[in-house]
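Provided below are the primary sequence and the corresponding predicted coordinates.
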Amino acid sequence: MGIIRSTFSLMTGTVLGVYLAQNYNLPNIKKLANTGLLFAKHMEENYRKPKKRDNDDE
């Protein structure tokens, strides 16, 4: 009974996703995720703590 229940929810989600994509103006998730990752990388580079320099070698 478990495989039928999990397959039913997978098929329902797929059909609902196809319906929404065809009938509504949904954002491109891949583009949105890439923009978010680019923003996170930019924030990390700008606000990262500076590395400690060891001047013991000189």
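Cool, the structure landed.

Please make it C-alpha for all contacts and neighbour counts, starting now.
Fine.

helix or strand for Leu10, which one?
helix 2-23 (DSSP states H and E).

show me the contacts for the residue nearest the centre of the chain.
Geometric centre of the chain, nearest residue: Ala33, 4.5 Å, by C-alpha atoms, centre = their mean. The contact partners of Ala33, taken as C-alpha atoms under 8 Å, 6 or more residues apart in numbering, number zero.

dropping in the other structure now:
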Amino acid sequence: MGIIRSSFSFIMGTCCGVYIAQNYNVPNIKKVANTALFMAKHVEEKYRKPKKKEEDQD
């Protein structure tokens, strides 16, 4: 009885997730995360402070 009670929320979450993924237009999280990471890198490179001349020579 203990294993069923402890894994009930995991099983219900899995079933609900499968139902939602099949019946609704859910965005691809991996693609969204990669796009956000790319945009963050782009903003960082654009607004980064320029290096000092002393640091360039090292």
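Received, thanks. Computed from a prediction, not measured in an experiment: that's the story for all the values here.

picking up where we left off before, and the residue nearest to the centre of structure 1, which of the three is it?
Put simply, Ala33 of structure 1 is helix when judged by DSSP: H, G, I helix; E, B strand; the rest coil.

Could you tell me how far it is located from Lys52 of structure 1?
Distance, Ala33 of structure 1 to Lys52 of structure 1, using C-alpha to C-alpha, to the nearest Å: 33 Å.

again, but for Gly17 of structure 1
Relative to Lys52 of structure 1, Gly17 of structure 1 is positioned 50 Å away (C-alpha to C-alpha).

higher neighbour count, the two?
Using other C-alpha atoms under 10 Å as the criterion, Gly17 of structure 1 and Lys52 rank with Gly17 on top: 11 against 6.

Please report how far the more buried one lies from Met11 of structure 1.
Separation of Gly17 of structure 1 from Met11 of structure 1 (C-alpha to C-alpha): 10 Å.
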